[in-house]
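In: Dropping a prediction and its sequence here:
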Amino acid sequence: MMRRFGGSMAAQVDLPKLHLMTGLRFGLIPAVGCLDEVGFVWWRRVRIFRSFEGRRRREKKAMSLEPNAKKPKIATDSVEKEMIDGVLSNDPSSQLESTIKFRKLLSSDGNPHTESVIQSGVVPRFIAFLEKEDFPELQYEAASVITYIASDKPEVVIDHGALPILVKLLSSPEDDVLEQAIWALGTVAGGSTENRDHVLSSGVLDPLLPHLNVNTKESVLRIATATLANLCRGQPPPLFHQVKPALPTLKRLLQSDDEDLFSDACWALCYMSDSSDDGIQSVIEAGFVPRLVQLLHHTSSAVVDPVRGIICNILAKDNQQIQFVINGGGLRILANMLTQNCEISKKEACSIITNITAGTKEQIQSVIDANLIPILVNVAQTAETDIKMEAVWAISNATSGGSHEQIKYLVEQSCIKPLCDILVCEDLKVVLASLNGLEKILKVGEAAKKRDCRQLISDAEGQEKIEKLQRHKHEQIKDKAVKILKKYWLEEEDEDEEPTTS
């Protein structure tokens, strides 16, 4: 028997650097699934929030209401010096005016001018502005500038010592300042796993978690949830004890009616469940499984994708943890997924069932009792090739690990033909799994002193396909084919020969 998923469940796939609110970056997008076997992955939904400037349109009307009016250009040579002088001055109004100009420069289309801003030497000044509690408008604009810089050069923000100050701003009474500070921290954390660890080490989690509740301003709650996901993301994962305090908060978020919120919460949980065995066990002990099973039936892939990743992480470990999914009603949901007119749902359901049928005989019986075998056989005979492989793998695990009575039931449900049909596929692991399943069926038939199984395999052209596999380039498949033919067909021919008389 083979579990469908092994090792790390969250792989890092290089994609173009995207920004959350032109700031909170998902440069490496996690793909949850099995990359080393059939190659199917469940892609991470990437949301790109509205830009900074869209929110600020409420602050001031445009300089001209004419639709074709040209925007004034920033004269780099003259204005930049004026901007620098304003930031470095001791006049609060000049500081604010110049900081706004820097923010607009960084948010302009095309070249964000990040490097020129850094080279101007004003970054320490913006960080100093973050501490001006008596001037929240300046704090807010400075935090916006820092966020833009962090989206392109997060290491600059770290090296200038901004993280502890940004963390302190998570206690700000000003919603705009608070929101922008969370934004900046999430942006830094999204830059790399090293940056993520710097943010975690700055003590961000304790002051962040109180803002993840239903009474929080909606925009703050959304950014805080996405930031939490960034803090949990990446390979290697963060140390589990650093993110474990977020579990109760995530459990509350999974009860939300807001799809975006509990999608981000599910992704955070998915990353945590991938971090270690302790992570998976803690997810189970915290009581997440029943809710996760419910969410398998959600209509949005943005929710279902990470949920399936979590469940597969659970199933890839041990039989005790698999039982939590069964007890949580997972088989009923899987049956529904198999009968949906959605190829992705069918394939993912088969992958999950494969891990269950790799478990104990009692767990295989649970699959039988849920009437999943006839559905799997139908999928294995009618679906596209890649889905057939998943369904056959689930069936072959059941035959390899099932009791004699269970295997007799599987044969009665016509599982032999799909096992034989898949022997011509190119996936070596699926072919080997199918051979193992057929071998177990033949063994049970021999123990019952019945030749029905051999005949059924021959009728399904299985014997012919196994004979061809004797010449397979893969040594393990070739040896298995030779072993099966020698034991169950050559011996049969010997038994059928008439004794000769002299």
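Out: Arrived safely. Numbering: from 1, shown residues only.

In: can we go C-alpha only for contacts and neighbour counts from here?
Out: Fine.

In: Helix or strand: which one has the residue nearest to residue 211 when sequence neighbours are not counted?
Out: For residue 211, ignoring the flanking residues on the chain, the nearest one in space by Cα to Cα, 6 or more residues apart in numbering is residue 221 at 6.4 Å. Element membership for residue 221, per DSSP states H and E: helix 218-232.

In: Please list the outside residues in contact with that helix.
Out: Helix 218-232 is contacted by residues 24, 26, 175, 178-179, 182-183, 185-187, 189-190, 196-197, 199-200, 208, 211-214, 238, 243, 260-261, 264-265, 267-269, 271-272 when judged by Cα atoms under 8 Å, 6 or more residues apart in numbering.

In: ok, then the element right after that helix?
Out: Where DSSP H and E defines the elements, the next helix or strand beyond helix 218-232 is helix 240-243.

In: And the contacts of that next one?
Out: Under Cα under 8 Å, 6+ apart, the answer for helix 240-243 is 200, 205, 231-232, 272, 275-276, 278-279.

In: Run through the neighbouring helices and strands of whatever helix or strand comes next after it.
Out: Reading on from helix 240-243 to the C-terminus, the next helix or strand found by DSSP H and E is helix 247-253. Packing contacts for helix 247-253, counted by 3 or more Cα pairs under 8 Å, 6 or more residues apart in numbering; DSSP states H and E, involve helix 259-273.

In: Comparison target, given below:
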Amino acid sequence: MSSNFKKKLEKRKGLFKKKNSEDSSRSKRNKVNISISKKKRESRLMKRRNIQSTEEIPEIQDFNNIIKGTKSKNMDQIVECVQQIRILLSQNSEPPIDLVLKSGVIPTFVEMLSQKENSFLTFETAWIFSNICSGTHAQTKSVVDHGVIPIFIELLDSKDLPIVEQSIWGLGNISGDCDEYRLLILDNKIVIPKLISVFNRYPITLEIIKLAVWTLSGLFKNSPPLAPKLCQLVFPIFSTYLQDPKEELLVDSCWGMSYICHDPVNIEQLISGDCIPRLIQLLEKDDDEIIISSIRILSSVMGGTNKQTEHVLQAGILKPLKKLMQSTHIRIVKEACFALSNITAGTEDQIQLIIDEELIPEIIDLLSNKNPKISREACWIMCNAINGGNTEQIEIFIKAKIIEKLCVFLLSDEILVVKIVLEAYHKMLNVGVEISIQREEEENIVAEKMDELDISSLIEKISRSKKDKISKIAQTIQNHFFYFDDDDDDQDYYQDYDQDYDQDYDQDYDQESISD
């Protein structure tokens, strides 16, 4: 090998910049997860309390007379008519919510909900309102606009447990309608303490526990995140019911815990409370919601420090994840891949555990998955592993045909995806330099393969893109590995890149086009 060529190889090797610091790849990857996890869990948002088996459904043609009866001066008649409306709204199919709203009876029901003389009447009207709020946004709005939220919150202090139960139900349905109403409920600073106090009452039924856990879980989802003090208040509730064998309690406890575990304080509490083994155990459940919500929590933990990631790894998460990657459920595979991407964003030793578990071939196969959500997550796993791995590890990836598999992601419309793939190619090219030096060969095996596959042409095209954040990286790759130019400005590029990378991350995540 000529001395001139060797000097150039050494120069390029010296330019290598390791990207996978504890504060970069994993923490930034976790920001993407927070964005993704804002989507609604449609199947568990709204609940209608159905008719009791012994009750007879009134004839709808009697509706007008029933409405008139609610305004009678005879209390027994009022109670009977209110109960009949509640029964109509508790039907499994097509409850006449709009008919009730158009009747103009809502203000009357609000007065009944507020009165304290007849607890049965309060209970029935609370049931009516919670069932209306299991309907559309417009139907829920008609109730909220009449001031039902503060009344429900006040009723949480009732000594009548059925009224407490129905008030929790109503608040859960309202908060599940939209973020605006969720935050409107939380504007009342006492609502969380009042809900938590329900767990300390005696006697308390399993149904109330289920509703309270479900409602608390719903109040903590989406953005903006709630104050750390509130998260600390509900942490023991979710932590307790993570241990419960009842699946409905498990699902909502897991989702609730996943919402509050974006806070590092709660992650540490989760670890010290020995919840990690239980969460890994839950990955073996047959319930998809339990599996997905458990992975979300574990991913949040592994989105923290390397030490936190190590705690989850030592608890034995890799074998369950390997099994879940073979699931036919798209969401489960995607979440499993996300968890793995947080692991490969860690240390070389943590990346090695993925290799030792023989997960790399399966992950590389997922790069070609027809579902873009899965292939994209697999791309993150491998790019994190490449950018944080050592030479020996990257050689394993190259032998597994990672060079060939990654190139399709250079055509992605997501700037951030293109960026991490370019960084991965840059790292592999530098490893190619190391291999050339070690073997005293003039050819860079990575550059050769990229030329053979015409990946260099794709990179050259990206280098001419108007998107500076990716064109700079592509230009550097092009200049240093596909033609020689001794007057390059590598060091200036990396100084600029260091300053810009962090602040531009969130802007880049918007799915903007990379076409010229």
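Out: Yes, it's here. In this text the structure is predicted, and so the values were computed from the model without any measurement.

In: quick one on the thing from earlier: so what corresponds to the residue nearest to residue 211 of structure 1 in structure 2?
Out: Alignment note (TM-score structural alignment): residue 221 of structure 1 maps to residue 209 of structure 2.

In: separation between that match and residue 249 of structure 2?
Out: 8 Å (Cα to Cα, to the nearest Å).

In: Of these two, which one has the most company?
Out: Between residue 209 of structure 2 and residue 249, counted using other Cα atoms under 10 Å, the more crowded position is residue 249 (23 against 17).

In: quick one on the thing from earlier: wait, which of the contacts of helix 240-243 of structure 1 is closest to residue 151 of structure 1?
Out: Among the contacts of helix 240-243 of structure 1, residue 231 lies closest to residue 151 of structure 1 (Cα to Cα), at 15.4 Å.

In: Can you classify residue 472 of structure 1 by secondary structure?
Out: coil (DSSP: H, G, I helix; E, B strand; the rest coil).

In: Quick check: it touching residue 479?
Out: No - Residue 472 of structure 1 is beyond contact range of residue 479, at 9.0 Å (criterion: Cα atoms under 8 Å).

In: May I have the residues that are in contact with the corresponding residue of structure 1 for residue 271 of structure 2?
Out: Aligned by TM-score structural alignment, residue 271 of structure 2 pairs with residue 284 of structure 1. Residue 284 of structure 1 sits next to 321, 324 when contact means Cα under 8 Å, 6+ apart.

In: What helix or strand is residue 284 of structure 1 located in?
Out: Going by DSSP H and E, residue 284 of structure 1 is in helix 277-285.

In: Tell me which residues of the helix ranked longest in structure 2 come out buried.
Out: Counting residues, the longest helix in structure 2 under DSSP state H turns out to be helix 415-439. Of the residues in helix 415-439 of structure 2, 415-437 count as buried by neighbour count, 16 or more other Cα atoms under 10 Å.

In: now swap in stretch 109-121 of structure 1 and tell me
Out: Applying 16+ other Cα under 10 Å to stretch 109-121 of structure 1 flags 112-114, 117 as buried.

In: out of those, who's nearest residue 83 of structure 1?
Out: Lowest distance from residue 83 of structure 1 to the buried residues of stretch 109-121 of structure 1 (Cα to Cα) belongs to residue 117, with 10.3 Å.

In: mean deviation (superposed) between the helix or strand that closest one falls within and structure 2, please.
Out: Here residue 117 of structure 1 sits within helix 114-119, counting by DSSP H and E. Compared with structure 2 after the fit, helix 114-119 of structure 1 shows a mean deviation of 5.0 Å (mean Cα distance after the TM-score superposition for structure 1).

In: same for that helix, what does it pack against?
Out: Applying 3+ Cα pairs under 8 Å, 6+ apart, we find helix 114-119 of structure 1 packed against helix 136-152.

In: Show residues contacting the helix it packs on.
Out: Against helix 136-152 of structure 1 from outside (Cα under 8 Å, 6+ apart): 19, 22-25, 95-96, 99-100, 102-103, 106-107, 114, 123, 126-127, 129-133, 156-157, 174, 176-177, 180-181, 183-185, 187-188, 191.

In: Whichever helix or strand comes after it vs structure 2, mean deviation?
Out: Sequence-wise, the next helix or strand downstream of helix 136-152 of structure 1 (DSSP H and E) is helix 154-159. Relative to the matching residues in structure 2, helix 154-159 of structure 1 has an average distance of 4.9 Å after the fit, by mean Cα distance after the TM-score superposition for structure 1.

In: what about helix 154-159 of structure 1, distance to the chain center?
Out: 28 Å (Cα atoms, centre = their mean, to the nearest Å).

In: buried residues in it?
Out: Across helix 154-159 of structure 1, burial judged by 16+ other Cα under 10 Å covers 154-158.

In: and that helix, what other elements does it pack with?
Out: Using 3+ Cα pairs under 8 Å, 6+ apart: helix 154-159 of structure 1 touches helix 136-152, helix 175-189, helix 193-201.

In: quick one, which of those is packed in tightest?
Out: Highest mean neighbour count among those (mean count of other Cα atoms under 10 Å): helix 175-189, with a mean of 28.

In: Test my guess that residue 404 of structure 1 contacts residue 442.
Out: No - counting by Cα under 8 Å, residue 404 of structure 1 sits too far from residue 442 to count as a contact (10.8 Å).
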